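A.B. asks: build me a structure from this.
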Amino acid sequence: MKDELDVEAELLPGPSGSYEVAVNGKVVIRKASLAFPTDYEVVDAVAKVLGR
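C.D. replies: You can find the predicted model right below:
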């Protein structure tokens, strides 16, 4: 797992309980159930899109 991707991030308010991570406007991971994605899942999804 990569801990740092050297990218700028912005947290935007959304509807209650929503969770999406987008890279260049493309959603790469979202909250799929009652549980939130783990830190590892989020970083891994972003790293894959960035080719890292």
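A.B. asks: for the rest of this, base every contact and every neighbour count on C-alpha atoms.
C.D. replies: OK.
A.B. asks: so which strand or helix has the residue nearest in space to the middle of the chain?
C.D. replies: Centroid-nearest residue in the chain: residue 21, 3.3 Å away (criterion: CA atoms, centre = their mean). Secondary structure assignment for residue 21, by DSSP states H and E: strand 20-23.
A.B. asks: for the comparison step, fold the sequence that follows:
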Amino acid sequence: MEGAGGIFDVVVNGDMIFSKHAVDRFPEHDEILGQLD
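C.D. replies: The predicted model follows:
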């Protein structure tokens, strides 16, 4: 998982579930796991 320019995207099964670029922050604790349920 390489990154550049501060981009942090989480993609699951081809679907982006979080983009730091879109919301200008890192995910909150459990935010990613909550979307996987």
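A.B. asks: what span of structure 2 is the strand holding residue 21 of structure 1 aligned with?
C.D. replies: Counting by TM-score structural alignment, strand 20-23 of structure 1 pairs with residues 9-12 of structure 2.
A.B. asks: in the matching stretch, what's buried?
C.D. replies: The neighbour-count check on stretch 9-12 of structure 2 (16 or more other CA atoms under 10 Å) flags residue 9 as buried.
A.B. asks: mean shift between it and structure 1?
C.D. replies: Superposed on structure 1, stretch 9-12 of structure 2 shows a mean distance of 0.7 Å to its aligned residues (mean CA distance after the TM-score superposition for structure 1).
A.B. asks: centre of the chain to that stretch, how far?
C.D. replies: 5 Å (CA atoms, centre = their mean, to the nearest Å).
A.B. asks: the strands in structure 2, which residues?
C.D. replies: Ranges of strands in structure 2, per DSSP state E, are 9-12, 15-19.
A.B. asks: now those strands in JSON lines, with distance to residue 2 of structure 2?
C.D. replies: Shown next, in JSON lines, are the strands of structure 2 (distance: least, CA to CA, whole Å):
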{"stretch": "strand 9-12", "distance to residue 2 of structure 2": "11"}
{"stretch": "strand 15-19", "distance to residue 2 of structure 2": "15"}
